[in-house]
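Engineer: Could you work out the structure for the sequence below:
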Amino acid sequence: MLQTALETRSDTHGKFIWCELMTSDTEAAGRFYRAVLGWSVKPLSMDVDHPYYLFEIGEGEKCLGIGGMMPMPAELAGHMPPSWSGYVAVDDVDQMARDFKENGGIVHRQPEDIPEVGRFAVVADPDGAVLNIMTPLPMDDMPPPAPEGAQGTAAWYELYTESVDAATGFYGRMFGWTKDQDFDMGAMGPYRIFAEHGKAVGGMMKRPESFPAPSWVYYFNVDRLDAALERVKQGGGKLVNGPNEVPGGSWIAQCLDPQNAMFCLVARVR
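Structural biologist: Next comes the predicted model:
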């Protein structure tokens, strides 16, 4: 049955499609990311109870949404820090939520509709790393994707997990992701690059002791890493790891924004 299900999945099943910031101060966070990554901030919904903002790059007709931002819900304030999360497209969000649970994962928020957008759920893998899954509504005027490597776009998706092999198997069953290659990190074990429909899009590694729990982190492209880190500092953020050179010649750094949400940067030039 698993083989049959995998063969019938669409070309978009398992694709990261969105990144979203949940923060304690949307105004301050908007200023910070505008300065660091060049994003513009566009109010999408100013509903008093559910305001939502788009992060965009480009101008005019070439303006592209690359992420979203929302205030921390009152029921979560004090229970979790501001954070970034990712959305993965799935063909049937209701079935995928059931699959997560049946394979040892958790459904934190049952599937529900977002009007004119799609149907989503909040899930976690068996180690507790949280993701959003979504079945988007069809769009007749889907904008073209941003050029690969463009300033401010999402670049890489990284999982800190308790078992790289177990995580590889789980996400392979859920999303069809496959192992691309491993890099030996000695005592830390392998850094495993995974592929979505044959394209390397992220990595998995044993959770470092500095991370209190398994989690996903998100990397965004910048033109020059040192210049971007200076903007992080000037904007009230912090560098927590890096700069580090990684295989392939890129440079990365992990940072905290002024509200203590972790985000990561990657550039071809330090």
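
Engineer: make it CA atoms for all contacts and neighbour counts henceforth
Structural biologist: Will do.

Engineer: How are the helices of the stretch 151-270 of the chain distributed by residue range?
Structural biologist: Using DSSP state H, counting those that start in this stretch, the helices of the stretch 151-270 of the chain run over 164-175, 225-234.

Engineer: can you give me the helices in the stretch 1-150 of the chain?
Structural biologist: Under DSSP H, counting those that start in this stretch, the stretch 1-150 of the chain gives helices at 2-7, 26-37, 93-102.

Engineer: Rebuild those as TSV, extending it with mean neighbour count.
Structural biologist: Putting the helices of the stretch 1-150 of the chain into TSV (neighbours: other Cα atoms under 10 Å) gives the following:
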stretch	mean neighbour count
helix 2-7	10
helix 26-37	18
helix 93-102	17
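
Engineer: Let's have the ones you listed in TSV, adding distance to residue 189.
Structural biologist: Shown next, in TSV, are the helices of the stretch 1-150 of the chain (distance: least, Cα to Cα, whole Å):
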stretch	distance to residue 189
helix 2-7	29
helix 26-37	32
helix 93-102	26
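
Engineer: Out of those, the one nearest residue 233 is which?
Structural biologist: Proximity to residue 233 (Cα to Cα) singles out helix 26-37 among the helices of the stretch 1-150 of the chain, at 9.4 Å.

Engineer: How about the contacts made by the nearest residue in space to residue 167 that is not next to it in sequence?
Structural biologist: Leaving out its chain neighbours, the residue that sits closest to residue 167 by Cα to Cα, 6 or more residues apart in numbering is residue 161, at 7.1 Å. Residue 161 makes contact with 127, 129, 167, 204-207, 214-215, according to Cα atoms under 8 Å, 6 or more residues apart in numbering.

Engineer: go again using 7 Å as the cut-off
Structural biologist: Contact analysis of residue 161 by Cα atoms under 7 Å, 6 or more residues apart in numbering lists 127, 205-207, 214-215.

Engineer: Also this sequence, please, to line up against the first:
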Amino acid sequence: MTEARGSAGSSGEAEARHAPGTPCWVSLMVHGLDATQEFYGELFGWEFQPGPQQLGPYVRALLDGKEVAGIGQLPPDRHLPIAWTPYFASDDVHGTTETVRLCGGTVGVGPLDAAEAGRLAICSDPSGAVFGIWQAAAHLGIALTGVPGTPAWNELITFESASVVKFYETVFGFEQEAVASADFDYVTLHIAGRTVAAVLGMGQALPRDRGPHWMTFFEVADTDEATARVYELGGHVLRQPHDSALGRMSTVTDPEGARFSLLQSKA
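Structural biologist: The predicted structure follows:
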């Protein structure tokens, strides 16, 4: 998993600028901003400071004084799925969104300026999975990786990998590598030889109540303890802690229903 968390140096600080195509930020839009800050603050030790307000009230989560994620508040009349959204770096968000459209995806928001921080767009791939695009200016994205409480991995959960991987290859320049298995549809995505994300095809086993979606994994020191803590804080456990190729992991939701995974990476 050292490659997957790849931009971290020995100190855990991320590179100054994320290469185009790499996951560079994660953001969550909720109805109860204060309660959500309390949940993640207790779970991950995050502190918060105000961020750009173009889409409404928004805060950035800090760990050791470094930005690791964003949380915004939905308007009361917007009943959108509550979900963590990964953002992929781009040097030209306008050009990237045009490619999204040409490849059968949808641009739901933007491109628009987020004050002096940069430019963003929120899109969905042809299967409906939502993702963001970030063109950095003052805000470069995730500034700390590889330590508990930071985003560790992003995985697209979808029906089948083949067609949707072609979309992401064209939009972001990914190279793919399939995991050889007769009964396991799993493809890793690479930028300049570095593993940055993956696509898991679940076929008819994909949860119907959720549909195709990106799953964000957060690093924890102890998956079993962190999973129990989620439950204590009012969240739900969708899949109990178990061992995987990435490390010991579980799948949970926060009190508003946003799904995410907890990962205790292999050393």
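
Engineer: now what about the TM-score between them?
Structural biologist: Once superposed, chain against chain, the TM-score is 0.85 (TM-score structural alignment, normalised by the length of the second structure); 247 aligned residues with a Cα RMSD of 2.3 Å.

Engineer: quick revisit: any chance of CSV for the helices of the stretch 151-270 of the first structure, columns distance to residue 117 of the first structure and mean neighbour count?
Structural biologist: Shown next, in CSV, are those (distance: least, Cα to Cα, whole Å; neighbours: other Cα atoms under 10 Å):
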stretch, distance to residue 117 of the first structure, mean neighbour count
helix 164-175, 21, 18
helix 225-234, 32, 17
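
Engineer: Can you convert those helices into a markdown table and add a column each for distance to residue 181 of the first structure?
Structural biologist: Below are the helices of the stretch 151-270 of the first structure laid out as a markdown table (distance: least, Cα to Cα, whole Å):
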| stretch | distance to residue 181 of the first structure |
| --- | --- |
| helix 164-175 | 12 |
| helix 225-234 | 26 |
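
Engineer: and of these, who's closest to residue 68 of the first structure?
Structural biologist: helix 225-234 (19.4 Å).

Engineer: Out of the helices of the stretch 151-270 of the first structure, the one nearest residue 83 of the first structure is which?
Structural biologist: helix 225-234 (16.5 Å).

Engineer: Tell me who's in contact with residue 23 of the first structure.
Structural biologist: 70-72, 82-83, 259.

Engineer: Correction: the previous question concerned residue 18 of the second structure.
Structural biologist: Here residue 18 of the second structure is in contact with 24, 89 (Cα under 7 Å, 6+ apart).

Engineer: wait, residue 82 of the second structure sits on residue 257?
Structural biologist: Yes. The pair residue 82 of the second structure / residue 257 is scored as a contact, 6.3 Å apart, by Cα atoms under 7 Å.

Engineer: So for the two, which residue has more residues nearby?
Structural biologist: Set residue 82 of the second structure next to residue 257 and count neighbours by other Cα atoms under 10 Å: residue 82 wins out with 17 against 14.

Engineer: That one maps to what in the first structure?
Structural biologist: Taking TM-score structural alignment, the alignment pairs residue 82 of the second structure with residue 82 from the first structure.

Engineer: before we move on, what about residue 23 of the second structure?
Structural biologist: Looking across to the first structure (by TM-score structural alignment), residue 23 of the second structure lines up with residue 16.

Engineer: Not including adjacent chain positions, what is the nearest residue to that match?
Structural biologist: Closest to residue 16 of the first structure by Cα to Cα, 6+ apart is residue 88, at 4.3 Å.

Engineer: neighbours around the one you found, how many?
Structural biologist: Other residues close to residue 88 of the first structure by other Cα under 10 Å number 21.

Engineer: which ones are touching it?
Structural biologist: Applying Cα under 7 Å, 6+ apart, the residues near residue 88 of the first structure are 14-17, 132-134.

Engineer: now do residue 224 of the second structure
Structural biologist: residue 241.

Engineer: To which residue of the first structure is it aligned?
Structural biologist: Alignment note: residue 224 of the second structure maps to residue 226 in the first structure; criterion TM-score structural alignment.

Engineer: ok, back up a step: hmm, the match of residue 23 of the second structure is touching residue 90, no?
Structural biologist: No. Using Cα under 7 Å, residue 16 of the first structure is not in contact with residue 90, being 9.6 Å away.

Engineer: between these two, which one's more packed in?
Structural biologist: residue 90 (26 against 20).

Engineer: correct me, but the more buried one touches residue 14?
Structural biologist: Yes. Contact criterion Cα under 7 Å: residue 90 of the first structure and residue 14 qualify, at 5.9 Å.

Engineer: Start and end of stretch 36-50 of the first structure, how far apart?
Structural biologist: Using Cα to Cα, to the nearest Å, one end of stretch 36-50 of the first structure lies 26 Å from the other.

Engineer: now swap in stretch 66-84 of the second structure and tell me
Structural biologist: End to end - Cα to Cα - stretch 66-84 of the second structure spans 19 Å.

Engineer: buried ones in it?
Structural biologist: The neighbour-count check on stretch 66-84 of the second structure (16 or more other Cα atoms under 10 Å) flags 66-74, 82-84 as buried.

Engineer: residues in contact with it?
Structural biologist: 25-33, 56-62, 142-144, 150, 216, 256-259.

Engineer: which of the residues you listed are buried?
Structural biologist: 25-31, 33, 57-62, 142-144, 150, 216, 256, 258-259.
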